[in-house]
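Colleague: show me how the following folds:
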Amino acid sequence: MIAATICFHARWQVLHQKMTALHLLHRAQTAAQNKDSQTRTSTTGNQGSSSLGAGSASGSKGSKLSLIERSSGSSSGSGSKGSKVSAAAAAAIAADDCAVGNPHVHEHTEYWGDVVAPGSQPSGRGRGLETDSAEGCCRSCKSTKGCNIWVWCQDPQICGRQCWLKRVGGAREVVSHGQGPAVPWTSGHLEKDYMRDPATLPPPDPTIDTLVLVTMYGRVRIKLRPDWHGPSVDFARRLAQLPELCTNKCEFYRAEPGFLLQGSLHAFIPPNSKTQEGPGFMQKGDIGWAGGGPGPDFFIYLGEQPAAHFGRSHTVWGQIADEDSMKLVQKMVMLPATAPKPGDMHMLDKNIEIRTDR
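Modeller: The predicted model follows:
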């Protein structure tokens, strides 16, 4: 029963519920905004129509247009006016991902994606991200690791100045959730932070025997154990070789003093996909994938006694390498953490960012 408390699925259920709530909140806002906007746009004709030449919102809402399909007609509506733009100016616009007129920026369009940073919060949880312009929203996305989709509200009377930062796995996953004059959003995408094919990367370096987790509190050194599970160590070695593969979800997020410190190594490459019974009962300082799964969520076991209650159900792939690293882990596990109710997992009040090194 104790093992269930570190269940990977439980953690992701919590995160999924949060992300689902944000998606539903954004969707409900959009539905209400579309209803209000349709009344207003009925008196303004085609004023403010999409740069894609979209028709009515009712005919395009929920459309699933890929980036490639959309881009083919994104500049056709400018007519002779566009011919006045000099080649140099056009080149400057094309070179700036966030410039108005860039083919990756579309007015009256809402792109979908996984939420990286919300533009609004549920009541009582403060304000979400807001910017004064679409360009400002775009540049926030550009500077935020893991963001490659941004959605900005261009009508402050309807949705303030909300800026939603999102991400998709690849260019072909850029789709429109809503499009047309009644849609109050401007959206864009950036060619960054897509999932990467491991086949295009250097192979894991077999000489790497340590994965270092760099935090604001110090460095945690993990001795890799390929003799316990080779595929997991290969994944860890890639993160040590190429630190940029770690997303903004590489972090510690759960702290249970005397039991475990849990985190995630969510990366721009697929996680390890194989599991294997551990070499024995986990000992203090051993590191394995959470919930008996293949990762990328992991935990550092901190119990004083061997984890007989786990059996050998976890894939174990490393151990804390030295005393200084263990002292740092013990420090971090004591940081403020909150459980919603008795018996629930204690989630850190402020997650601890992880960068990887070798």
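Colleague: going forward, measure contacts between C-alpha atoms and count neighbours the same way
Modeller: Noted.
Colleague: so residue 339 sits right up against residue 347, yeah?
Modeller: Yes. Counting by C-alpha atoms under 8 Å, residue 347 is a contact partner of residue 339 at 6.3 Å.
Colleague: please say which of the two ends up with more neighbours.
Modeller: residue 347 (19 against 13; other C-alpha atoms under 10 Å).
Colleague: pull the contacting residues for that one.
Modeller: 253-255, 337-339 (C-alpha atoms under 8 Å, 6 or more residues apart in numbering).
Colleague: taking those residues, please make a PyMOL selection of just the buried ones.
Modeller: Restricted to buried positions by 16 or more other C-alpha atoms under 10 Å, the PyMOL selection for the contacts of residue 347 reads:
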select buried, resi 253+254+255+337
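Colleague: grab the longest strand from this structure for me.
Modeller: Across the chain, the longest stretch assigned as strand under DSSP state E is strand 246-256.
Colleague: second input sequence below; structure requested for side-by-side comparison:
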Amino acid sequence: MPRKGHVSSVLLCLTLPALLWVGFLLCHALAPYSVPVATVRTSEATYSRISVSERTTSSSTAGVASRASHPRRRITEEEQGTDHSARKQIAGIDQAVSPPEAVSIEFVMGSGTKHRIHVRLRPDLSQSSVDFMIDALSKQCAGEFYRSESFLMQGKVNCMSKVEVTKGLCPPTVKEDLNRKCPSHDQHCGCHGPIMTRGMVGWAGGSAGPDFFIYTGDAPATHWSTDHTVFGELVGDASWDAIAALRKLPTRNQGMKMLVQSVPITVMPAGVAG
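Modeller: Below is the predicted model:
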């Protein structure tokens, strides 16, 4: 009969390998869910070797999201300066592709009353003429009204401009009168614009400026045919009030009704039409 101490030794020898085997299996099963300390230290060392420029780039990119995530964050003066520059650049682009649609011809009466004639520009009828008026606007060029008839008001824009103005082309919707007899002041007349109607603004004498006139007749000016280059049209009641004020000025008859005293004008930005 075996002794008790011998039996205990045998049982211990049999149990110990089993426990070791179970422990091995448990360690193997848990291994994917643990991160060795050596791996963490290696990652930190790798990050420490990343260049400052790479970190800065990442921070700048993250800053966009940060600004959106934290709208109350104070924007630095440097950032404000950058934003203002961008707005100025955008404004410049807008100005370049969106020229003014109208200009004003401003004058002051003897009483000190200021008037403005608002002219909507028509680049579809004469782009070069519109370019000239926009250039005159940018320089706030001066000029004068000097002729006043029942059917027109005539003046001149005095402006040293590099814009080369050419006569308008015949509009596609206009039929040219091939039997047109040219007037003596425009012996090479042709189709350069539409039949003028009340409020249209064009170059005088069948020319390409700088003398212009505003047609104020009630009926279409069929007697002028399509001789004149048109580049704008009056808009707003205030413009017609200004014409009415000019009509009250004294004139003298020199074959044409000329103002006794010419009225100085300035090309200005278009205001709100009345």
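Colleague: hang on, the earlier thing: identify the residues contacting the longest strand of the first structure?
Modeller: 145-146, 239, 261-268, 332-335, 337, 345-348, 350-356.
Colleague: the second structure: which residue goes with residue 349 of the first structure?
Modeller: Matched across to the second structure, residue 349 of the first structure falls on residue 260, judged by TM-score structural alignment.
Colleague: would you say its match is within a strand?
Modeller: Yes. Residue 260 of the second structure forms part of a strand when assessed by DSSP: H, G, I helix; E, B strand; the rest coil.
Colleague: that one against residue 250, yeah?
Modeller: Yes. Counting by C-alpha under 8 Å, residue 260 of the second structure touches residue 250, with 5.8 Å between them.
Colleague: for the first structure, which helix is longest?
Modeller: Assignment by DSSP state H gives helix 8-41 as the longest helix of the first structure.
Colleague: that helix maps to which residues in the second structure?
Modeller: Going by TM-score structural alignment, helix 8-41 of the first structure sits over no part of the second structure.
Colleague: that helix: what's the following helix or strand?
Modeller: helix 57-60 (DSSP states H and E).
Colleague: in the second structure, what residues pair with the helix or strand following that following helix?
Modeller: The helix or strand immediately downstream of helix 57-60 of the first structure is helix 67-71, counting by DSSP H and E. Counting by TM-score structural alignment, helix 67-71 of the first structure pairs with no residue of the second structure.
Colleague: helix 67-71 of the first structure: which residues count as buried?
Modeller: 67, 70.
Colleague: now do stretch 12-30 of the first structure
Modeller: Buried-residue list, stretch 12-30 of the first structure, by 16+ other C-alpha under 10 Å: 19, 22-23, 25-26, 30.
Colleague: quick check: residue 354 of the first structure vs residue 251 of the first structure, distance?
Modeller: Separation of residue 354 of the first structure from residue 251 of the first structure (C-alpha to C-alpha, to the nearest Å): 5 Å.
Colleague: what count of nearby residues applies to the match of residue 349 of the first structure?
Modeller: There are 14 residues near residue 260 of the second structure, going by other C-alpha under 10 Å.
Colleague: how about residue 141 of the second structure?
Modeller: By other C-alpha under 10 Å, neighbour count at residue 141 of the second structure equals 18.
Colleague: measure it to residue 257 of the second structure for me?
Modeller: On the measure of C-alpha to C-alpha, residue 141 of the second structure and residue 257 of the second structure end up 25 Å apart.
Colleague: before we move on, what about residue 199 of the second structure?
Modeller: Going from residue 199 of the second structure to residue 257 of the second structure by C-alpha to C-alpha gives 19 Å.
Colleague: of the two, who's got more company?
Modeller: Shown here are residue 199 of the second structure and residue 257; by other C-alpha under 10 Å, residue 199 has more neighbours (20 against 16).
Colleague: list the contacts of the equivalent of the more buried one over in the first structure.
Modeller: Under the alignment (TM-score structural alignment), residue 199 of the second structure maps onto residue 285 of the first structure. Residue 285 of the first structure is in contact with 300-302, 319-320, 326, counting by C-alpha under 8 Å, 6+ apart.
Colleague: can you count the residues close to residue 151 of the second structure?
Modeller: Residue 151 of the second structure: 14 neighbours (other C-alpha under 10 Å).
Colleague: surely it is in contact with residue 219?
Modeller: No. Counting by C-alpha under 8 Å, residue 151 of the second structure does not reach residue 219; the two are 9.6 Å apart.
Colleague: which residue is nearest the middle of the second structure?
Modeller: In the second structure, the residue lying closest to the centroid (C-alpha atoms, centre = their mean) is residue 94, at 2.0 Å.
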